[in-house]
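[1] predicted model follows, preceded by the sequence.
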Amino acid sequence: MNTKERISAQFDLIPAATAPDLMAEPTAEAIPSITGGVVAFAIDPQIADTSALLDATGLGPETSANCVLVAGSRAGEERIAACMVLANTRADVNKRVKKLLDVRKASFLPMDRAVGESGMEYGGIGPIGLPANYRILIDSRVAEAKELIIGSGIRGSKLMLSGAALASLPTAEVVEGLANEIE
């Protein structure tokens, strides 16, 4: 059984374009910018965290992508990136992301800033609808996935789409080796 079949057996899948109430406002507004199908499904907010969702659905970590917001500065200019990595990997913040942002030090964006600037809930932040000045870096393994579960901007739902659809975001950059396997 593939990811979509497993999810549809447990949740009602709705075309995302017709379900703005299942997404943060910036996410819903950006859905038309994606090439490819995107479906939304409501979940219990208690299972919004990746590990809880995977436990509840019986899916493996390769079916879910996490969005990690990272920031750094160079010459007084702040540079922010949303890094999309599979749940069984970690963004290589100290080497790869730092180099891509061309900063001396990169660190996770503080939660209050991430929530405030994205217009999304902590634990539901996804790449769709992020501020235009955020780079969207997508690990190549994410871009190659046939079906992925990502944040919808709220804890009460998730989105499902292909990695290719995610990579179709206007500012998306597919990066080889953005993340390392979790040991």
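    Looks like it came in fine.
[2] C-alpha from now on. contacts and neighbour counts both.
    OK.
[3] residues near the residue nearest to residue 56 when sequence neighbours are not counted, how many?
    Residue nearest to residue 56 in three dimensions, not counting chain neighbours: residue 47, with 7.3 Å by Cα to Cα, 6 or more residues apart in numbering. Residue 47: 18 surrounding residues under other Cα atoms under 10 Å.
[4] gap between residue 47 and residue 157?
    9 Å (Cα to Cα, to the nearest Å).
[5] just residue 49 next, same as before
    11 Å.
[6] cool, and residue 112?
    21 Å.
[7] same drill for the two, tell me which one is more crowded.
    More crowded of residue 112 and residue 157, by other Cα under 10 Å: residue 157, with 22 against 11.
[8] so what's the more buried one up against?
    22, 23, 40, 41, 42, 43, 44, 45, 48, 151 (Cα atoms under 8 Å, 6 or more residues apart in numbering).
[9] type out the ChimeraX command that picks the buried ones from those.
    Buried residues within the contacts of residue 157, by 16 or more other Cα atoms under 10 Å, are selected in ChimeraX with:
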select :22,23,40,41,42,43,48,151
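[10] need the contacts of residue 157 in TSV (columns: distance to residue 136).
    Rendered in TSV, the data for the contacts of residue 157 read as follows (distance: Cα to Cα, whole Å):
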residue	distance to residue 136
22	22
23	19
40	21
41	23
42	25
43	25
44	27
45	25
48	22
151	14
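[11] tell me the one of the contacts of residue 157 nearest residue 74?
    Distance to residue 74 across these (Cα to Cα) is lowest for residue 151, with 29.6 Å.
[12] for comparison:
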Amino acid sequence: MTLHWVPATERTDLLADPVARAVRELPGLAEVAEIDPELADTAAFCERYGVTMDESANCVVVAARRGGETRYAACMVLATTRVDVNGVVRRHLEARKASFAPMADAVELTGMEYGGITPLGLPADWPILVDARVAEHPRVVVGSGLRRSKLAVAGSTLAGLKGAEVLALADDA
């Protein structure tokens, strides 16, 4: 099955509300395609739709704790890599402890569906840590905020989001 990409601003019905608001500020910089929501997880999506794992990027929500305070951040890495949460991310966020945020927290705080969380439309005070390999990529496929669609966007667009920082954050999977 092939993906039918259209400008994201033309199909905001395929985007979670916070993502739709964000793409309106980036006209022409993102495309969206409808997919089978049962195939939203990266490996299944890539296999079914012919997208390679190194063209797909995952958004991981991290909870960083220090002194009784919890802060959240989003990390963008290629699907072929893993986020170094306990090393690079923890140190960068100056946290005593960092871990993947619980699913319920990630969904509630982002207003997006689990398996569709994307850096576009995240809470304004969240840092967005973009792995250098994602930032350099001409076009990556990411979540749309919903499990029933995917966005395609240049890595430089993700690196240019408000609050974004480019780091070497991933290890090969």
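    Sure, I can see it. These numbers were taken from a predicted model, which means no experiment stands behind them.
[13] quick check: TM-score for this pair?
    Overall, the chain-to-chain superposition scores 0.95 on the TM-score scale (TM-score structural alignment, normalised by the length of the second structure); 173 aligned residues with a Cα RMSD of 1.4 Å.
[14] what number of residues lie near residue 172 of the first structure?
    So residue 172 of the first structure, with other Cα under 10 Å, has 18 neighbours.
[15] could you do residue 58 of the first structure as well?
    12.
[16] give me every residue that touches the aligned partner of it in the second structure.
    Aligned counterpart of residue 58 of the first structure in the second structure: residue 50 (TM-score structural alignment). Going by Cα under 8 Å, 6+ apart, residue 50 of the second structure touches 1, 2.
[17] 6 Å instead?
    With contacts defined as Cα atoms under 6 Å, 6 or more residues apart in numbering, residue 50 of the second structure has no neighbours.
[18] against residue 7 of the second structure, how distant is it?
    Counting by Cα to Cα - residue 50 of the second structure and residue 7 of the second structure are separated by 20 Å.
[19] please apply the same query to residue 75 of the second structure.
    From residue 75 of the second structure over to residue 7 of the second structure (counting by Cα to Cα), the distance is 25 Å.
[20] who has more neighbours, those two?
    residue 75 (27 against 17).
[21] now do the helices in the second structure.
    17-24, 42-49, 90-92, 103-110, 132-135, 155-159 (DSSP state H).
[22] where does the fourth one end up in the first structure?
    Structural correspondence for helix 103-110 of the second structure: residues 111-118 of the first structure, per TM-score structural alignment.
[23] for the matching stretch, give me the average deviation versus the second structure.
    Following the fit onto the second structure, the mean deviation recorded for stretch 111-118 of the first structure is 0.6 Å by mean Cα distance after the TM-score superposition for the first structure.
[24] can you find the partner of residue 13 of the first structure in the second structure?
    Using TM-score structural alignment, residue 13 of the first structure pairs with residue 5 in the second structure.
[25] surely the residue nearest to residue 56 of the first structure and residue 53 touch.
    Yes: assessed by Cα atoms under 6 Å, residue 47 of the first structure is found in contact with residue 53 at 4.9 Å.
[26] residue 122 of the second structure: how many residues sit nearby?
    23.
[27] should've said residue 80 of the second structure
    Residues near residue 80 of the second structure, counting by other Cα under 10 Å: 16.
[28] aligned counterpart of it in the first structure, please.
    Using TM-score structural alignment, residue 80 of the second structure sits opposite residue 88 in the first structure.
[29] was I right about that match contacting residue 63?
    No: applying Cα under 6 Å, one finds residue 88 of the first structure not in contact with residue 63, separated by 9.3 Å.
[30] tell me which residue lies farthest from the centre of the first structure.
    Relative to the centre of the first structure, the most outlying C-alpha is that of residue 75, 28.7 Å out, by Cα atoms, centre = their mean.
[31] on that earlier part again, what does the residue nearest to residue 56 of the first structure correspond to in the second structure?
    Checking with TM-score structural alignment, residue 47 of the first structure has residue 39 as its match.
[32] do you know how far that match is from residue 150 of the second structure?
    Counting by Cα to Cα - residue 39 of the second structure and residue 150 of the second structure are separated by 11 Å.
[33] trace residue 149 of the second structure over to the first structure, please.
    For residue 149 of the second structure, the residue aligned by TM-score structural alignment is residue 157.
[34] chain neighbours aside, what residue packs nearest to its match?
    residue 42 is the one closest to residue 157 of the first structure (Cα to Cα, 6+ apart), at 4.1 Å.
[35] measure that neighbour to residue 113 of the first structure for me?
    Taking Cα to Cα, one finds residue 42 of the first structure at 26 Å from residue 113 of the first structure.
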